[in-house]
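> no FASTA, just this:
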């Protein structure tokens, strides 16, 4: 639709897309906040919780490149609506699931749903933005993600503690349904060169002639990304999503319940672990969203991304140590703040680093590489943490997290060797970006 080329209409479409994405995340973010302390009501053991919270990421690892190939040459809106619809179904299964097996099915469906939603959303943004406002469009969508990350764990924790776990999930179904309705009623198709999809012959010719050859070519070209700098950046991406995101998000509520004294009430209202965990996750998200653009701006001005990355890494190590120590509530909160700053700094700078290190590579391939390593980190963190809880305390696990983060300093040094200053962002590719 040509009207989307107008900046104002494109902005409205991006904001609408942001609300759809944020609403779809309600159930997933609620589970991260409250499931660890509601295992007994469902008969789950802690190892099952780790698998449940990791399943959606494991599904996405092989699915992401396939969805990306499909969406690079087909209409976007049906894929987005399919993802939003699967999100409603997955949230409904959480409510109805009598045991961990059916709950796991819901998580697998959510993994498929989020792959469709996430990649379709970014394809739509690339369709309706130009080189002059593409970063703004991507950042605007990311801001809705951070707002969801701040709001829904808090809301889910509060509703679970006051009205019950299933009621909280029912509210999440409502939000997911609202996102689906918004997209189906108000969001237009953005892909301008889509072939006719109502003709079966189109699909018979389209898949073998375009999708499969591109998949093979893309796989062969991946070898070009194997170098010291890309390995370092990929490891740092894995680290921030495994420790800074996955471990923290999936265990902080359980950590509070086991290691913090929250028995005091506030104006007669008893504060429970799920609500406190939601509040901590909300605080962390707000801090990360605030520091990310600031860190990016400073790194642009100082031309020393590796140095700022190292500074953020040190903050992360200190944060995990202070959280693990639980010496006082003040130190615990300070640790949460430092860990949030680490995540915001790292996630903001790594995409710029990998683009500047590979100026001739398509942005889609580079971001696909980062996304894959991020998903690996998010997938294995809950799985490892909840299985290790059979032998180790959460304090010990967070200490191991601090040690892992400290290893990031070695990879920062490895990546920065021979690259004393990063390339000028003005020299990096700004046009012809594709997923």
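Yep, that arrived. Source: prediction; values computed, not measured. Numbering: from 1, shown residues only.

> drop to CA atoms for contacts and neighbour counts, all remaining ones
OK.

> where do the strands sit along the stretch 151-300 of the chain?
265-266, 269-270 (DSSP state E, counting those that start in this stretch).

> which one of those strands lies closest to residue 246?
strand 269-270 (28.1 Å; C-alpha to C-alpha).

> helices of the stretch 301-435 of the chain, residue ranges please.
305-325, 329-357, 363-388, 394-416 (DSSP state H, counting those that start in this stretch).

> what about the first one, distance to the chain center?
Looking back up the chat, that one is helix 305-325. 20 Å (C-alpha atoms, centre = their mean, to the nearest Å).

> check the second one too.
Distance of helix 329-357 from the chain centroid (C-alpha atoms, centre = their mean) equals 14 Å.

> in it, what's buried?
Within helix 329-357, the residues scored as buried using 16 or more other C-alpha atoms under 10 Å are 331-357.

> mind putting the helices of the stretch 301-435 of the chain in CSV, distance to residue 184 included?
What follows is the helices of the stretch 301-435 of the chain, written out as CSV (distance: least, C-alpha to C-alpha, whole Å):
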stretch, distance to residue 184
helix 305-325, 41
helix 329-357, 32
helix 363-388, 27
helix 394-416, 42
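
> tell me which of the ones you listed sits nearest to residue 204.
That would be helix 363-388 among the helices of the stretch 301-435 of the chain, by C-alpha to C-alpha, at 26.1 Å.

> and here is the other one:
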């Protein structure tokens, strides 16, 4: 692996991780302590957790346009300024409409960060190391989820929200001079020589469509539905709070720890998954592992009523999440490297954002409709996982047929 390429990916990933602290904290804390944020209804929780993704849908084409004309440094500077201001506002302004605007602005920041990261990977990678770079990038920016969810959940059980959001905002602000110093002020190119043209209608049209639909499902199932319902799911079975060495261990702390489990192993597991994909002739075959596993685990989560079994299933699903996100992102960047990379990654991020936006909103609408029944939500998610496995089984058969 080229040293300078590796450094570029690490720099962008760690900057993204620090920007993520406040958003990650919100997914754990908001469903449990929504009154501290000035909220009065469940639909407000779903909307605040979704609006940053919804706003990115029309924004992503503008961000793609932005990165064709402005440098990665400029995009990351804007993103870190917005991340700092919005995270600070979560604790200072407990008013729904102020938080609504802040979440929209965070959506702008995340679009700049996410697309900048993907374009960096495509710029510095080849077919031999693209999966490993994607895994490393996903693993490192996931540290932001580790810190935000673990520290945010633990601290929220001990104190008010404002000190937590202030510290996270200061961390993001401290990165602004770092971005100016370490990120090169150059445009990310779109090398025409890598934009292969194919007459194979299936591989160019149908295959890319299936990839983008899978991006939609990944955003919906992992970043939307699962992330937004984890805290209330644990609270359903976690009846009594514990106190250990004077520290209150509530549902928010447990949810933060469970989310942190994934982010703690991602820097190690995700690159291994990516490296495995680099060695496979048909890398999309690896998708059957998380798709079938996700269907089984979500069905069992909806069925179980025992806390310890639930916690075990949630840890298993966190491992499945690592596999799912790494495989989908690798397949998407692989496809983008053979066409207009900015345009295809724009659509990939749009589809992920759409799923992640609809996930919390639809989950809380279902909870409101079915009297708070999380089992129904997870049974539906299990069926969606199974449907994707069937679609990829069909796609794999078609691809094999055309290549033989």
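Nice, I can see it. The shown structure was predicted, so the numbers you read here are calculated from the model rather than taken from an experiment.

> TM-score for this pair?
Overlay of the two chains. TM-score (TM-score structural alignment, normalised by the length of the second structure): 0.85; 389 aligned residues with a C-alpha RMSD of 3.1 Å.

> in the second structure, which residue is closest to the centre?
residue 223 (5.0 Å; C-alpha atoms, centre = their mean).

> dump the residue contacts of that one.
Residue 223 of the second structure is in contact with 355, 356, 359, counting by C-alpha atoms under 8 Å, 6 or more residues apart in numbering.

> what about the alignment partner in the first structure of the second one, how many residues close to it?
Which is residue 356 of the second structure. In the first structure, the residue matched to residue 356 of the second structure (TM-score structural alignment) is residue 378. Number of residues near residue 378 of the first structure (other C-alpha atoms under 10 Å) recorded here: 29.

> do the one 3 residues further on as well
Residues contacting residue 381 of the first structure under the criterion other C-alpha under 10 Å number 27.

> again, but for residue 402 of the second structure
Neighbours of residue 402 of the second structure using other C-alpha under 10 Å come to 10.

> same question for residue 354 of the second structure.
Based on other C-alpha under 10 Å, the number of other residues close to residue 354 of the second structure is 23.

> residue 368 of the first structure now?
16.

> swap in the one 3 residues further on?
Using other C-alpha under 10 Å, residue 371 of the first structure has 19 neighbouring residues.

> how far away is it from residue 29 of the first structure?
19 Å (C-alpha to C-alpha, to the nearest Å).

> do residue 316 of the first structure as well
On the measure of C-alpha to C-alpha, residue 316 of the first structure and residue 29 of the first structure end up 22 Å apart.

> per the alignment, residue 321 of the first structure corresponds to what in the second structure?
Under the alignment (TM-score structural alignment), residue 321 of the first structure pairs with residue 299 in the second structure.

> that match and residue 330 of the second structure, how far apart?
Looking at residue 299 of the second structure against residue 330 of the second structure, where the rule is C-alpha to C-alpha, the gap reads 27 Å.

> if we can go back for a sec, how about the helices of the stretch 301-435 of the first structure, which one is nearest residue 295 of the first structure?
helix 329-357 (5.5 Å).

> tell me which of the helices of the stretch 301-435 of the first structure sits nearest to residue 127 of the first structure.
helix 363-388 (13.4 Å).

> in that closest one, what counts as buried?
Those would be 363, 365-388, for helix 363-388 of the first structure by 16+ other C-alpha under 10 Å.

> mean per-residue distance, that helix versus the second structure.
Superposed on the second structure, helix 363-388 of the first structure shows a mean distance to its aligned partners of 1.5 Å (mean C-alpha distance after the TM-score superposition for the first structure).

> ok now do residue 135 of the first structure, which residues does it touch?
Contacts of residue 135 of the first structure by C-alpha under 8 Å, 6+ apart: none found.

> distance between the helix or strand harbouring it and the chain's centre?
For residue 135 of the first structure, the element it lies in under DSSP states H and E is helix 134-162. Computed by C-alpha atoms, centre = their mean, the separation of helix 134-162 of the first structure from the middle of its chain amounts to 11 Å.

> quick check: buried residues in it?
134, 137-138, 140-161.

> that helix vs the second structure, average distance?
By mean C-alpha distance after the TM-score superposition for the first structure, the fitted helix 134-162 of the first structure averages 2.4 Å away from its aligned residues in the second structure.

> picking that back up, can you tell me how far the equivalent of the residue nearest to the centre of the second structure over in the first structure sits from residue 423 of the first structure?
Using TM-score structural alignment, the partner of residue 223 of the second structure in the first structure is residue 245. Residue 245 of the first structure is 28 Å from residue 423 of the first structure, where distance means C-alpha to C-alpha.

> now do residue 361 of the first structure
15 Å.

> could you do residue 88 of the first structure as well?
44 Å.

> circling back: who's more crowded, residue 316 and residue 29 of the first structure?
Using other C-alpha under 10 Å, the more surrounded residue of residue 316 of the first structure and residue 29 is residue 316, with 30 against 25.

> who touches the aligned partner of residue 141 of the first structure in the second structure in this structure?
Mapped onto the second structure by TM-score structural alignment, residue 141 of the first structure lines up with residue 137. Listed by C-alpha under 8 Å, 6+ apart, the contact set of residue 137 of the second structure reads 9, 10, 13, 117.
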